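K.L.:
let me see the structure of the following:
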Amino acid sequence: METGFTKWIIVITVVLCCLLELIDTSIVNVALTQMMGNLSATQQEVSWVIASYGIANVIVIPMTGFLAEQFGRRNYYFVSVIIFTLASMACGQSTNIWELVAFRFIQGIGGGALMATSQAILIDTFPPKQLALGQALFGMGVIIGPTIGPTLGGYIVDNYTWPWIFYVNVPVGILAAIFTMLFIRDPERIKNAIPRPLRQIDWAGIVLLIAGVGALQLVLEQGESEDWFESAYILSFSALAVVGVVGFIWRELTADQPIVDLRVLTKSRNLSIGAFLSFVLGFGLFASVFVFPIFCQRILGFTAAQTGYLLLPGALLSGFMMPVIGKAIQGGVPQKYMLPAGFAIFFFFSYWMSTRISPLAGESDFFWPLMLRGLGLSLLFLPITTMSLSGLSGKDAGQAAGLTGMIRQLGGSFGVALVGTYIERSSYQNRTALLPNISLYDPETQQRLQGLTNSFLARGASLVQAQQQAYAALEGALLRQTALITYSQTFLLIGVFFLLCLPLILLIKRARPGAKVDLNAAH
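P.N.:
The predicted structure follows:
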């Protein structure tokens, strides 16, 4: 157990690495347009910049426990930092879109390991009585990273060029690699672990994990742009995902030495419930970060930087609250009482946002709802994580940590995919519902068109041009009203989803007095 200066150097190193990994899940979103122009890529091609990173992440995260034991955790972490750093540099140097996609995939392989292994290192750095504090520091990265990604990305894109969203990782990565070799040590259990011979490694499980979970992530990332199951390409990968995931589950439940021990889910009811709640948390975290910037930039005309600055205070509040909640759990406050508050607060955030959406909305209208979001997320992450891992020890805790991390990531992918599809489909339905209110035979519509025509005539347009511009302006007003209704419904839908999950908390088993969470093996 490290103390003093060494302890806090380790904390700074792993929290920064965790932040970098999660920032990179969302930082590129605001740079896609610039990438398209610079790399002569289509919108469909540039979407792979996001998809490739997510696919690599979700494949690597559940395998980190095995890989850390096989090669030593410090060695694995060091190599992952190097991979992430070199891939970041290569991403910035890319000369075409497919080079960038390939390097983003490699970056995702290194990044997935950073997030999962950082949690284990933090836990080993703190004594058992401070485990909740270690988890809280890890949670700061998980919650803050995806939220400040658009802020940092917007600033860089507005002031520099898109390669710098990758170059900023390099100095931090070099420093983290040096500190890893100097200060991070393997716990005794991993030092004494005997690596599995190649013939005893669960190669079938690895292949099925890559095929099943990788294909599922690809379908979620690309389904909306490909019109879902209207595409043979999406249908093929959906079939592969079903076969791969079912085969993976069967293999891991029957193998003597599985790559991911799914049997741990049967050992703890709280872990099974916590895994689903982790999915819900990922859904809310990533879906809200996805939909809010789109609304602000497309409908209200905010810049990427403006949107990012709006999200920043709530993210900082989450970071501030994490240690506070960690202390409360450490002091004996049951997670079962915190979770209903977190779910209820997130519902009120969503409901509040749905009422604030209007054509005249400004930055001040969203400040307090987003602060409420930050508070709600902080009340969910740490209680879910500690509750899920309570009562587990050794390898079981490591497997559980990897599983919940993967499920949280998949929850985010499902959230983005479902919300994106809902916005697209609802926009069409809402436009259709509003159309009967606009008729050329309606006196109010005729009066509106005449007023618009006169306005354009006064600006020097011919009569024909003025009439065409008047119809276009009326269509624009219709689309804007449609969008406002759709985004309001979307926020409300996210809130209702959280509200419906509240009854699950009744199934949580109260930990025995004095029971501790052994996370020393969590990877």
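K.L.:
hey, let's count contacts and neighbours off CA atoms from now on
P.N.:
Noted.
K.L.:
distance from whichever strand or helix holds Ile294 to the middle of the chain?
P.N.:
According to DSSP states H and E, Ile294 maps onto helix 269-298. Mean-position distance between helix 269-298 and its chain equals 7 Å (C-alpha atoms, centre = their mean, to the nearest Å).
K.L.:
after it, next one along is what?
P.N.:
Counting by DSSP H and E, the next helix or strand C-terminal to helix 269-298 is helix 304-330.
K.L.:
who does that next one touch, helix- and strand-wise?
P.N.:
helix 131-159, helix 269-298, helix 363-389 (3 or more C-alpha pairs under 8 Å, 6 or more residues apart in numbering; DSSP states H and E).
K.L.:
mean neighbour count, these: which tops it?
P.N.:
Neighbour counts (mean count of other C-alpha atoms under 10 Å) averaged over each of the helices and strands packed on helix 304-330 peak at helix 131-159, with a mean of 24.
K.L.:
re the thing from before, turn the helices and strands packed on helix 304-330 into CSV, including distance to Ala461.
P.N.:
Listed next are the helices and strands packed on helix 304-330 as CSV, based on distance: least, C-alpha to C-alpha, whole Å:
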stretch, distance to Ala461
helix 131-159, 35
helix 269-298, 28
helix 363-389, 35
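K.L.:
mind naming the longest helix for the chain?
P.N.:
helix 394-434 (DSSP state H).
K.L.:
quick check: what element follows that one along the chain?
P.N.:
Counting by DSSP H and E, the element after helix 394-434 in chain order, helix or strand, is helix 443-458.
K.L.:
that next one packs against which elements?
P.N.:
For helix 443-458, the helices and strands in contact under the criterion 3+ C-alpha pairs under 8 Å, 6+ apart are helix 463-500.
K.L.:
quick one more, to check against the first:
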Amino acid sequence: MPDASDKGEYGNANPWIIAILVAIATFMEVLDTTIANVALRYISGGLAVSSDEASWVITTYLVANSIVLCASGWIAEMFGRKNFFLVCIALFTVSSLLCGFAWNLQALLVFRVVQGLAGGGMTPVAQSILAAAFPPAKRSQGFALYGIAVVVAPAVGPTLGGWLSDNLSWHWCFLINVPVGLISLVLISVNVPSSPNKKKERERLWTRGLDFDFVGFLLIVIFLGGLEVVLDRGQIDDWFDSRFIVTFAAISATALLLFIPWELNRRQPLIDIKMLTGRQFGTCFVIMLMTGALLIATTQIMPQLLQEEFGYTATLAGLAISPGGAVTMLMMVVVGRLGFVQPRYLIAAGAAIACYAMVDLLRVTSNADYWYFAWSRIYLGIGLPLIFIPITTASYDGIPPSKTDQASALINLARNFGGSMGVALSQTVLARREPFHQSRLIEHIGSWNPIYNDTLGRIQGYLNGRAATGSSSGTSMAIVNEMVQSQATLLAYIDVFVALGVIAVVMVPLALTLRTVSRNVGAKSAH
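P.N.:
From the prediction side, this is the model:
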């Protein structure tokens, strides 16, 4: 007879089957954070919207994902982990189907919000199910399998999304979730049991009533939702010169100002504000915010650059990002064995490498080849795992066991909302700097400039030669204008990389301010 300590909370249920099923469902959810990135050009064309409007498909998902993280722990506790997980999968599957059949941008964004709400609930509950399925001694093995799914999904997403967009349509980036979701729904309902101990605990909680911070949740929804509207619409509506933007900024700021004192005076607050004011956890929160901005922004802006300026197909643009994903998988294993190194040094090193990846992109020219972009992503794939794993260890340092679930939710919230802010920042810099560079370049065009005269003469000679063979097209001035536009756009992308590089630079001194973490704390956090 096996000892009771060799079993998890679910008794005789096979923990590895549970781990595989949970990992597949989580893979599907994490995949959706990147699968649409390379399809944005198709979405933009198919729905007749601009590229920055199409980027809302990413940001709305991330914000909705962040919002539900604040309440997922309470919902799972009151209604049961398995029940909540199944509802999330069902809602995610249905919303994916609706996204695939969206008839305009507004409909797609609504369905993406629903999809994000469902996906945000899946991630923390999946971790809780895994912790319950395995005995403490084997729990790390289950989380290793789960970790592989979480790491592989963002790497596979761009390539898969590119192939689907090129060979089928962008709709399939969402429709592909439907069969996976239905299969997961059936298998998890059959193979993942309910915990009898948790059922008794839920009954006890229900006798106390719904002790949920509804006011706090409403305020955080208004704050994050209003801020997202400002970030997404700001560039289009000329930021604070627009009454619309000023109104939503005021609503968002008011919600935040009301939220802070409300949470500080709650016996069981939705978010423990005091955690964020602590030096250790507060710094980790800011670092994760910046890391999310760096990760999601680069994953969105790179395929856009490759498709718009270098003529890559969506599939090839996805493949240019994939080598970085493979390196990230390898680095997750390597970093897992570096527990003897203080997290602050690993985070600082990862941020420095990420900064180098951005600096390397400043050399981009119109002649850059596939491997130039692939290597920049590989550098990022080396740096980011040095941040993601140690930041978990550092963030739990000094946090009591009763607060670990909330700490995990806040760190995930920082990553997702940071990603949304990173995308908004990138699109704003791109939109603002492109006309700036174009106006500066035009200043050098004139008959007084010998370089311009020489270039114009060469182009005219080329066109005259083609005219003699009956294949001339366009005029020399039109070609010059096209060259100026292309150069201005490329310079604007370089400015985006500068902005992201500055974010990475700031992370280095922030990481070094973290205090020394004992190895025992790091070991505990791994579980």
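K.L.:
returning to that earlier point: looking at the helices and strands packed on helix 304-330 of the first structure, which is closest to Met181 of the first structure?
P.N.:
Closest to Met181 of the first structure of these is helix 131-159 (C-alpha to C-alpha; 20.3 Å).
K.L.:
once aligned to the second structure, how far is the closest one on average?
P.N.:
Its aligned residues in the second structure lie a mean 3.6 Å from helix 131-159 of the first structure after superposition (mean C-alpha distance after the TM-score superposition for the first structure).
K.L.:
residues in the second structure aligned with the following helix or strand past that helix?
P.N.:
Once the chain leaves helix 131-159 of the first structure, the next helix or strand it forms, by DSSP H and E, is helix 164-167. Using TM-score structural alignment, helix 164-167 of the first structure corresponds to residues 172-175 of the second structure.
K.L.:
what does stretch 19-26 of the first structure give?
P.N.:
Mapping stretch 19-26 of the first structure onto the second structure (TM-score structural alignment) gives residues 27-34.
K.L.:
neighbouring contacts of the matching stretch?
P.N.:
Residues outside stretch 27-34 of the second structure that contact it (C-alpha atoms under 8 Å, 6 or more residues apart in numbering) are 58, 61-62, 119, 122, 149-150, 152-154, 156-158, 174, 177, 180-181, 296, 299-300.
K.L.:
and stretch 443-450 of the first structure, by the same measure?
P.N.:
With C-alpha under 8 Å, 6+ apart, stretch 443-450 of the first structure has contacts from Ile438, Ser439, Leu440, Gln467, Ala470, Tyr471, Leu474.
K.L.:
just the buried ones from these?
P.N.:
Using 16 or more other C-alpha atoms under 10 Å as the burial test, those include Gln467, Ala470, Leu474 as buried.
K.L.:
return the member of those nearest to Ile259 of the first structure.
P.N.:
Looking across these and measuring by C-alpha to C-alpha, the closest to Ile259 of the first structure is Leu474, at 59.0 Å.
K.L.:
and the aligned residue in the second structure for that closest one, how far is that from Ala250 of the second structure?
P.N.:
Leu474 of the first structure maps onto Val480 in the second structure when the alignment is built from TM-score structural alignment. According to C-alpha to C-alpha, to the nearest Å, Val480 of the second structure stands 45 Å off from Ala250 of the second structure.
K.L.:
then Leu40 of the second structure?
P.N.:
For Leu40 of the second structure, the distance to Ala250 of the second structure - C-alpha to C-alpha - is 30 Å.
K.L.:
those two: which is more packed in?
P.N.:
Leu40 (28 against 15; other C-alpha atoms under 10 Å).
K.L.:
show me what contacts the residue nearest to the more buried one when sequence neighbours are not counted?
P.N.:
With C-alpha to C-alpha, 6 or more residues apart in numbering as the measure, Ala54 is the residue that lies nearest to Leu40 of the second structure, at 5.9 Å, once sequence neighbours are left out. Counting by C-alpha under 8 Å, 6+ apart, Ala54 of the second structure makes contact with Leu40, Arg41, Ile43, Ser44, Leu105.
K.L.:
then Gly173 of the first structure?
P.N.:
Applying C-alpha under 8 Å, 6+ apart, we find Gly173 of the first structure in contact with Cys17, Val81, Ile82, Phe84, Thr85.
K.L.:
the last one: helix or strand, and which one exactly?
P.N.:
Thr85 of the first structure belongs to helix 73-93 when elements are defined using DSSP H and E.
K.L.:
against the centre of the second structure, work out the most remote residue.
P.N.:
Distance to the chain centre peaks in the second structure at Ala468, reaching 53.9 Å (criterion: C-alpha atoms, centre = their mean).
K.L.:
any figure for the gap between that residue and Arg458 of the second structure?
P.N.:
Look at Ala468 of the second structure and Arg458 of the second structure: by C-alpha to C-alpha, they are 16 Å apart.
K.L.:
now Gln304 of the second structure
P.N.:
Applying C-alpha to C-alpha, the value for Gln304 of the second structure to Arg458 of the second structure is 31 Å.
K.L.:
related to what we said a few turns ago, can you tell which of the helices and strands packed on helix 304-330 of the first structure is closest to Trp352 of the first structure?
P.N.:
The nearest among those, by C-alpha to C-alpha, is helix 363-389 at 6.3 Å.
K.L.:
contacting residues around the closest residue to Arg251 of the first structure other than its chain neighbours?
P.N.:
Using C-alpha to C-alpha, 6+ apart and skipping the chain neighbours, the partner closest in space to Arg251 of the first structure is Gly205 (6.2 Å). Contacts were defined as C-alpha under 8 Å, 6+ apart; by that measure Gly205 of the first structure touches Phe248, Arg251, Glu252, Pro258, Ile259, Val260.
K.L.:
same deal with Val496 of the second structure?
P.N.:
Contacts of Val496 of the second structure (C-alpha under 8 Å, 6+ apart): Ser426, Val429, Leu430.
K.L.:
from Pro197 of the first structure, how far out is the corresponding residue of the first structure for the last one?
P.N.:
Matched across to the first structure, Leu430 of the second structure falls on Ile423, judged by TM-score structural alignment. Applying C-alpha to C-alpha, one obtains 50 Å for the distance of Ile423 of the first structure from Pro197 of the first structure.
K.L.:
please say which of those two ends up with more neighbours.
P.N.:
Between Ile423 of the first structure and Pro197, Ile423 has the larger neighbour count (other C-alpha under 10 Å), namely 17 against 8.
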